[in-house]
Structure formats: C-alpha cells, structure tokens
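[1] using only what follows, build the 3D model:
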Amino acid sequence: MIKHFLSLEWKQFFRSASFGKSLAIKIFMGFFALYFIAMFLAMGIAMYPLLKKMFPDSDPFVVFNGFLFFWILGDLMIRFFFQKLPVMSVKPLLTLPIKRSKVVNFVLGKSVMAFINVLPLFAIIPFGVMLISNGYDVGTIIIWIITIILITLINNFLNFIIESLSAETELSFLPLIVFAGALFALDHFNIINISEALSNGIMGISENPLLLVIPLLILLGLYLYNFKILHQKLFLDSSLKTKVQEVKASNLDWTKNFGEIAPFMQLDLKLLWRNKRAKSSVWMLVLGLLYGLFFYPQPTYQDMPWFFAFIGIFVTGIFLINFGQFIPAWDSGYYKLLMSQNIKYEQYLKSKFTLMTLSVIILFVLSIPYVYFGWKILLAHFAAAIYNIGVNTHVILIGGSYNRKKIDLNQRAAFNYQGTGAVQWLIGIPLMLLPLAIFGLTYFLVGFEVGCLVLAILGIIGIIFHSKLMAFITAKYQASKYKMISAFDQNN
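    The predicted model follows:
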C-alpha cells in the first residue's frame, strides 16, 4: 500500500499544473537546500575545534549539550511558523477500500522525511565523528546521535499538535511565543537552569542506553496523539460544516470616484474587511509603521544612512508587499467565476495597482514623524515611496502572474503560509534587495542625496511608462489565465 501512496505522490509532483512553470524555481530551491547542507556540514566539522578554542577549560561535548536547549526552542519556533503537515490529496482515496489508518500513517510517516528533520544530521553526524576521532567512546556518541534524532522527531510531532490546538485562534502564535520566552527567561536569569538539566539528561541517556526508552515513549505518545487527531478528521464530509458569521456591512460609495475599477476595489476592500487572512495585511500596517523604531533611535544605525532606503521601502510598502504578493490568489476561490464575466482584465489589475498605490501614499504621510530622527530619513522615505509606486507595484503584479497556489480565506491569519510558494520568496529580491543595492552603490560612489534622487527617478520613470507596463502585465495575465484557473481548481 505504501508503494501505491508513493506512486501517487510521484505522479502528483510531476503532473501538477505548476511543475513545468516552476521547474527553474525548484532547481533554485534545490541549490538553496544544498547551500544549507554545506553550511551545516561546515558547522559540524568546525564545531569541536571552535568550542575547544572558545572554552579551553571545558569539555566541548558538555558545552555543546548545554546549547541544545536553545536549539530545541528555536527549532520548535521555526517549525510552528514554517512547517505544515504534508497532507496529500486523500479525499479521492476515502471512496476506495483503503483503511483510513493506513492513509494517516503514511501522512505522518512522510512528515518524518521533511528537510527540516534531515538537515540537523549534516551537523550532528560530523560533530559525532570529530568527537570519536578525539577519543570519545564510540557507543556513547552513537547513542547521543540517536537521542538527538529522537528529540528532532519529538519536535516534529509536537509542532503538529500545537498547530491543531491553535488552528482556530487568530493570534495562535502568542501562547507559543510567551511559553518559549518564559522558558528562555527562566534559564537566562538562572531561576531554573533548564539548559543544564537538559544537558545532564542527554548525557545520562548517552551513558546509559536503557534510558533511550524515555524519549522513545514520548515520541510514541506524540505520534499516537497526532494519529488520533488526523483519524478523527479524515472524513469526506469533515469540511462540509460551515460557520455562521455575521456579515459586516460598510459604506463604500466613495470608491465610485475611481470609475470603472470601483467594483473591483469594493471587492478587495470587502475582502480585507471580512476575512481573517486578508485582514492580517491591514494589521501588518502597524508593524510596518513601527519598523523604523527598531533602528532609528539607535546611534549605530544613524551612522548607516545607506540603510535608510531599505527601511523606507519596507515602511511605505508593507501593505504592497504583504497584500500584493498574493495577487490574484486572494480571488482564487471564485477566480473561474470572475474570469467568466464580461470584464476587462486591465480594470481588474488596475484596481489592485490603485489600492497598493493609495497604501504607499497613506503610509508615507503617516511616517512623516520619523523626521524627528533627521531630515535624511524623511528624504529617504519620500524617495522609497516614489520607487514603490513606480517600480515595486509593477514588479509585484508581474510576480502575481506566476502564482499557482490557492488561498483558503477561512484559514487562520497568523503565520499562515498556505498559498505561499517559491514565487513569494523570490519576489523579495527585486522588491527589497534591488533598491537597497542601487541606493547603497550610489551612496558610496556619490552621496546620500544622489542615492535618493536615483530611487526617485526610477520611480518616476515607472510612473511615466505605467500604461505600457500595465499593457505588458495584462498580456502576461491573459496568457496564463487558464493555467491559473486550472491550478486553483487543482488545489480545491
């Protein structure tokens, strides 16, 4: 049966509507994975001599185990924000004579082979080899490596339980952050020396293999609990139950001033007002506006004016980045219906452009008080706002033409990466790093004011050629319209 599941996964991977279009991205992500593997390998090899140099009076093995507490906390936080249960398309299988238990076991087993679980081995095993080569007992190190693997898998299944318990909570990440922060504080202020206790426990297991039964039982308990949760939800009608929600109405008559694009703007504004996932883009405005306070009050960053443009791009473009990267996936649930109407595609895209442009203008006005930290900051924000309007709005729309992942608007908002693909990560390069590189290069070669002028000129050029750029972008969307419809349907 597992052979059949693997065959289905293989066919799903290669027959996906987005496979051929994102092959280059998959190759890039492969190189990205190889980069991390190389980094972990280098870290594993260099760890022993590095610890020996930094802590000459301590045992490197004991010192390393003392840091495992912080690794476990960090690993769990990263998993919560980025790792999701690899649930395959199982609904078609539920009509076949296949036991649900086999399907659940395959899904859970597949999660074990996630890259985030395999990656630590490239550091742990070389470090273990270095320990053995320096006279440590082979059996002790092998048991230690097995213990670390078990801890990694415990984090894997613990993360899915936390995810399931917090799925309905809009700010589901707060309890985990508070809990992890409390543990870190208890250890940091020596109220409870958790790192030392954990280090002693791992050392005890390494020296007494019989104690391996403890992490094994914990892992088994977490696996069975995950099995129970998934087994209860694995029904054809499990997603048929709907929530009764009160519709929030608002007066959007002012949007009629925008002419033909008014209906689309109303659609987007209702989307932002009524759905948790989309509403998070609005709440991110607060984070974006306060972003500068992390840097500007510190004297260190006052001496780094080349960094002001990056902050300005982020502060004035937080909505553009957060909302724009999922165009047109926000409308994926009814995209087929939308495209079947007698509407001009250019009007649809123009409404998105107008909404993002308005957000940049509003955010720039609200960020004017940053002039308190210096007029250069205001100038950089102004240049960044023009660049966002003239360049980044068009870049984000071009990136949207490659979106192939559907967004379920009923899912939780906080740190929900459903609908996120490689496109969303790669688009950050031209959005953020390119203007930083342009500004930084101009700043070091000529000066601050000229750097701001170059960004502003690039933005003005984009505004001047807006009509031609929109015609080009519209053509790209029209060329991929049916591919997007097919991909969004495939994600149902």
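[2] when you work out contacts or count neighbours from here on, use the C-alpha atoms and nothing else.
    Will do.
[3] tally up the residues packed near residue 467, please.
    Other residues within reach of residue 467, judged by other Cα atoms under 10 Å, total 11.
[4] for residue 473, see how far away it is.
    10 Å (Cα to Cα, to the nearest Å).
[5] again, but for residue 221
    Distance from residue 221 to residue 473, by Cα to Cα: 52 Å.
[6] and these two? Which one has more around it.
    It is residue 473, of residue 221 and residue 473, that has more neighbours when counted by other Cα under 10 Å, with 21 against 14.
[7] thought that one was touching residue 396?
    No - between residue 473 and residue 396 there is no contact under Cα atoms under 8 Å: 10.3 Å.
[8] how about the helix or strand harbouring residue 6, which residues are buried there?
    For residue 6, the host element (DSSP states H and E) is helix 2-15. Within helix 2-15, the residues that count as buried by 16 or more other Cα atoms under 10 Å are residue 5.
[9] here's the other one to compare against:
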Amino acid sequence: MKIIMGFFGVYMLVVLAGMGAGIYFILRKAVPDQSPMWTLSQYLIYWVLIELFLRYFMQKLPVMDIKPFLITPVKKSSIAHYILGRSAASVYNVLALFFFIPLCIVLLFQGYVALNVFMWLISMMAIVLTINYLNLLINKSNVALTILATVLVISYALDYFGIFSVKEMFGPIFHALYAYPITVPVPLALMVVMYYINFNYLNDKIYLDAKLKAKKAQANTSDLAWTKRFGDLGTFLQLDLKMIWRNKRTKSQVWISLLFVFYGLIFYMQDIYDDMMPMKAFLGVFMTGIFLSNFGQFIPAWDSSYYSMMMSRNIPLRKYLESKALLISVSVIFMFLLTIPYVYFGWEALAINFGCALYNLGVNIPVILFFGSFNKKRIDLDQSPFGNMQGTSANQFLIMLPVLIVPILIFTLFYYLFSVTVAVMILCVLGLIGLVLKNTLMSKVTEQYRNKKYGMIAGFKEKNS
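    Okay, the predicted model is just below:
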C-alpha cells in the first residue's frame, strides 16, 4: 500500500508540474486576446477559496506533547515558533512550488521580466503560507466551513450567470502582484499578521495546568427516537448515526458526499461531454453512490474497536447487516434527490441518474456488503479523515471494479448496441432484480460474514493495522 501511495504521490507531483508548465499555453490558446498572466490572475481568487476549503479537510493540524518542555528551561515562545514553523513545512505548502516554479520558468522563457516573475513567485508563496496559518485558526469551526463554502458557491454562481463578475473584481489585485513588484510587501505582511495571530493564540495556551480546569459543556445530543420505527434495525441504525455524527472520519464522509453533488457540473457544463453518455453513467453511479462507496467499503471496520464484543453477544448478525444496508439505501435515495436539478441539462441526465441509483440500491449495496467481509484492518475513528490509510487494503481497490466499472460497462454496451433508453432500462431491471432477491442476497452475505468472523476479529485487534 505504501509503495502504491508513493507512486500516486509522485504522479500527482508530475501532474502539478505539468500543469504549471502548460497553463501558460493553455490560457494563451483559450483566451488569445488577453495576456495569460491577466487571465490567470482573474481565477486566483477561486484558487485561494478552493485551497482554503480543501485544507480544512485535508491538512492535519500541527500537534506535539508540550508537557515535558514546560518543566525545562525552554521558552514558551520557542515552542510556539517551532509548532508554527513545522506547519510551514507542510506538504500542502510544498505542492504549490511544483505548480508555480514551472510556470515561472515558462514565463522567463517567454520574455517576461525576471524581477517581476521572481517577486510574483514570492507573493504566491506568501499567499500559500497565509492560507496555511488562516486554516489553523478556522479549522475547528463548522461555522467557518459553512461561510467559506457559501462564499465559494455564491461567487462562482455570480460569475457563471453573469450577475456580477467576481473574477474581474479580484483580477487586477492579483495581477498587480506581478505588474508592480512594489506590492509584494502586502501578501508578506498578511502572512506575518496571520503568523503572529497564531503565535499569540498558542502562546496563551501553553501552560502546564491548562488541562486541569474541568470543562463545562452543555449536552447537545438526540435520542434519535424516530429510529425505533424500524424495529430491531432501529437499535443498530441509531448506533450508526451517532457514530457518524461524533467522529471525524465518519462525519467527513457525509460532507464529502454532499460536496460531490456538484461534481457533475464539471462535465455537464462543458460541451465536449455532451455526447459522452458513458461519462454521464459514471457521474450517475458516482454521485448517487458516493456515500455507498466511501462509507460502505469500510463496513464493518467502522465498528472494529468493539466488533469482537458484538460477536461474543447474542446479537443477530443479519439485523446488523440489514441496518447497514438501510442506512446506505437512504443515502442513495437522498443523493438521487439532490441530483434532480441536473434535469436542467436534459431529461437524459435525470433518467441516467435514476437508473444508476436503482442499480446502486439493488446490486451495489449487497456487493459492497459482501466485500466488507474481507476487511480485517482496524480503524481508529478519531484520526484525521484525509491522508489516513487506516483500514485500507487491496480490497478497497478491488471493490471499485464491481461497484463502479461494471455498471458503466453494462450501460456502455447497451447504449452503443441500442440506445440510451435501453441502457437505462437495463440498469433499472438489474436494480429491481436485486431488490426482489434482497432476502436471498442478504442471506448469502450474512453467511459470508459468519465464515469470516474469527479472521475479522483477529485483524481488528491489531492496533497497528
């Protein structure tokens, strides 16, 4: 797994460097009547918002055990500076270099003034570090995340529908960082200000007795009484919902799923994909089944910390699995409802999403539960959701073949042999067959879990997995 992730990391760096080297020529061809630097400057505001949004989920906050240092002659300020300095060396800050340095090299070969290019690169890195330190301040605030997402969506909507040009308002500001090198102290000053805000915050918190005061917090929980309507399944469903809401990694799956509702806009808004029906099938399976894939592929590893206890009690395994299927089914239906506005791009988009959702309900849910019986890697729910490979094995890669690739191949085959209508109907029929055979399929899945029971328990007990 580490070797695979290592190759993937190298691939991403190469892609970033390639994008940096090629963005100048792409912009020059796309907007020939404007300078590529001017065009790029107009979109940098979205780069700032998107990077800040992604860092909220992806970047791990710098932490260290400070207690041993507080009883030694080490200044609190030195500890704070060290923590912030280590944050500046984050890989997410380094990634920006792989994009901006190749771009600057291309600019130099294209005859741009060396001083301006160099000062612009310094400005961009100062902005990257400003984003880094701003993220440290807002990372724990759900309100900040909501505001950031709202600003990003509204800004893009205003630009897209021609109501107000956000990029034209911020474009001159970012372009001034290149055109007038004297403006470089502005982003540097912002970086210094954000650094010292973080420094003062950390410096005020570094005390040996900072954790001795009892915390007082108002309980804000729900008994989820409505889950009792589902009978025996309600107990398991209630536990799953509480687990999702209380833990970082599971809660992030919900936010990621909601975010990917907008994924289809990337393709539907480009004319080049209008006739690519297999791509629309991919979007249908992916958008309606994003929670199914992200959450379902780690069943039952989410419960790994107490799975052995569950298996030692008189707990019906069939009900446990049916509760997981019910939770995922609700997510598929909900995600389909969120994709209904894609009918704006044509009735075919709605029909394809419906067929894919029905296929996910009838076929992919039993499939992903079946593959879950091969999970033997433990998951600690308190760990950061991104860059965390806990619970990941070759099983997570293999499961994408039947869940994602197979329905796309089926759709593509019948689309080219017959029509879109026939391809959608085939997906619907397969989904309905899966729903009709639900009891039989769940019996097979339950038997598989019983056969793998002791291997799973042994695997979940290994805390380094």
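[10] just checking, what's the longest helix in structure 2?
    The longest helix of structure 2 (DSSP state H) is helix 2-30.
[11] list the buried residues in it.
    13, 16-17, 19-21, 23-24, 27.
[12] the next helix or strand after it vs structure 1, average offset?
    Going down the chain from helix 2-30 of structure 2, the next helix or strand is helix 36-58, by DSSP H and E. After superposition onto structure 1, helix 36-58 of structure 2 sits on average 2.8 Å from its aligned residues (mean Cα distance after the TM-score superposition for structure 1).
[13] what residues does helix 36-58 of structure 2 touch?
    With contact meaning Cα atoms under 8 Å, 6 or more residues apart in numbering, helix 36-58 of structure 2 is reached by 24-25, 27-28, 31, 131-132, 135, 138-139, 145, 148-149, 152, 167-168, 170-175, 252, 385-387.
[14] at 6 Å what do you get?
    24, 27-28, 139, 167-168, 171, 174-175, 386 (Cα atoms under 6 Å, 6 or more residues apart in numbering).
[15] on that earlier part again, out of the buried residues of helix 2-30 of structure 2, who's nearest residue 308 of structure 2?
    Among the buried residues of helix 2-30 of structure 2, residue 13 lies closest to residue 308 of structure 2 (Cα to Cα), at 41.3 Å.
[16] name the nearest residue to the counterpart of residue 87 of structure 1 in structure 2, sequence neighbours excluded.
    In structure 2, the residue paired with residue 87 of structure 1 is residue 63, using TM-score structural alignment. Closest residue to residue 63 of structure 2 apart from its sequence neighbours, by Cα to Cα, 6 or more residues apart in numbering: residue 83 at 7.2 Å.
[17] and the one you found, what pairs with it in structure 1?
    In structure 1, residue 83 of structure 2 lands on residue 107 (TM-score structural alignment).
[18] now the helices for the stretch 101-250 of structure 2?
    114-138, 142-160, 166-179, 185-205, 232-246, 248-259 (DSSP state H, counting those that start in this stretch).
[19] can you tell me what residue 94 of structure 2 aligns to in structure 1?
    Match for residue 94 of structure 2 (TM-score structural alignment): residue 118.
[20] ok, residue 87 of structure 2 to residue 60 of structure 2 distance?
    From residue 87 of structure 2 to residue 60 of structure 2 the distance is 9 Å (Cα to Cα).
[21] neighbour count for these two, which is higher?
    Using other Cα under 10 Å, the more surrounded residue of residue 87 of structure 2 and residue 60 is residue 87, with 21 against 17.
[22] spatially central residue for structure 2, please.
    residue 256 (4.8 Å; Cα atoms, centre = their mean).
[23] and the residue of structure 1 most remote from its centre, what does it touch?
    Of all residues in structure 1, residue 135 has its C-alpha farthest from the mean position, at 42.3 Å, by Cα atoms, centre = their mean. Contacts for residue 135 of structure 1 (Cα under 6 Å, 6+ apart) come out as none.
[24] which residue in structure 2 aligns with it?
    In structure 2, the residue matched to residue 135 of structure 1 (TM-score structural alignment) is residue 111.
[25] with residue 482 of structure 1 instead?
    By TM-score structural alignment, residue 482 of structure 1 lines up with residue 461.
[26] the nearest residue to that match once chain neighbours are set aside: how many residues sit nearby?
    Nearest residue to residue 461 of structure 2 in three dimensions, chain neighbours excluded: residue 378, at 7.1 Å (Cα to Cα, 6+ apart). Residue 378 of structure 2 has 26 neighbours, counted by other Cα under 10 Å.
[27] tell me, how many residues neighbour the nearest residue to residue 159 of structure 2 once chain neighbours are set aside?
    Spatial nearest neighbour of residue 159 of structure 2, excluding adjacent residues (Cα to Cα, 6+ apart): residue 165 at 4.9 Å. Residue 165 of structure 2 has 17 neighbours, counted by other Cα under 10 Å.
[28] could you pull up the residues touching the aligned partner of residue 6 of structure 2 in structure 1?
    Using TM-score structural alignment, the partner of residue 6 of structure 2 in structure 1 is residue 30. Counting by Cα under 6 Å, 6+ apart, residue 30 of structure 1 makes contact with nothing.
[29] could you redo the last one with a cut-off of 10 Å?
    Residue 30 of structure 1 sits next to residue 24 when contact means Cα atoms under 10 Å, 6 or more residues apart in numbering.
[30] correct me, but the residue nearest to residue 461 of structure 2 touches residue 388?
    No - counting by Cα atoms under 10 Å, residue 388 is not a contact partner of residue 378 of structure 2; they are 12.0 Å apart.
[31] ends of stretch 27-35 of structure 2, what's the gap?
    First-to-last residue span, stretch 27-35 of structure 2, Cα to Cα: 8 Å.
[32] same question, stretch 238-249 of structure 1
    End to end - Cα to Cα - stretch 238-249 of structure 1 spans 30 Å.
[33] just to revisit the earlier point, element containing the match of residue 87 of structure 1?
    Judged by DSSP H and E, residue 63 of structure 2 forms part of no helix or strand.
[34] ok, it to residue 54 of structure 2 distance?
    20 Å.
[35] residue 435 of structure 1 and residue 313 touch, don't they?
    Yes - look at residue 435 of structure 1 against residue 313 with Cα under 10 Å: they come within range, at 8.1 Å.
[36] what is in contact with those two at once?
    384, 387-388, 392.
[37] dump those residues into JSON lines; add distance to residue 252 of structure 1, neighbour count and secondary structure as well.
    Listed next are these as JSON lines, based on distance: Cα to Cα, whole Å; neighbours: other Cα atoms under 10 Å; DSSP: H, G, I helix; E, B strand; the rest coil:
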{"residue": "384", "distance to residue 252 of structure 1": "30", "neighbour count": "33", "secondary structure": "helix"}
{"residue": "387", "distance to residue 252 of structure 1": "29", "neighbour count": "29", "secondary structure": "helix"}
{"residue": "388", "distance to residue 252 of structure 1": "26", "neighbour count": "33", "secondary structure": "helix"}
{"residue": "392", "distance to residue 252 of structure 1": "27", "neighbour count": "28", "secondary structure": "helix"}
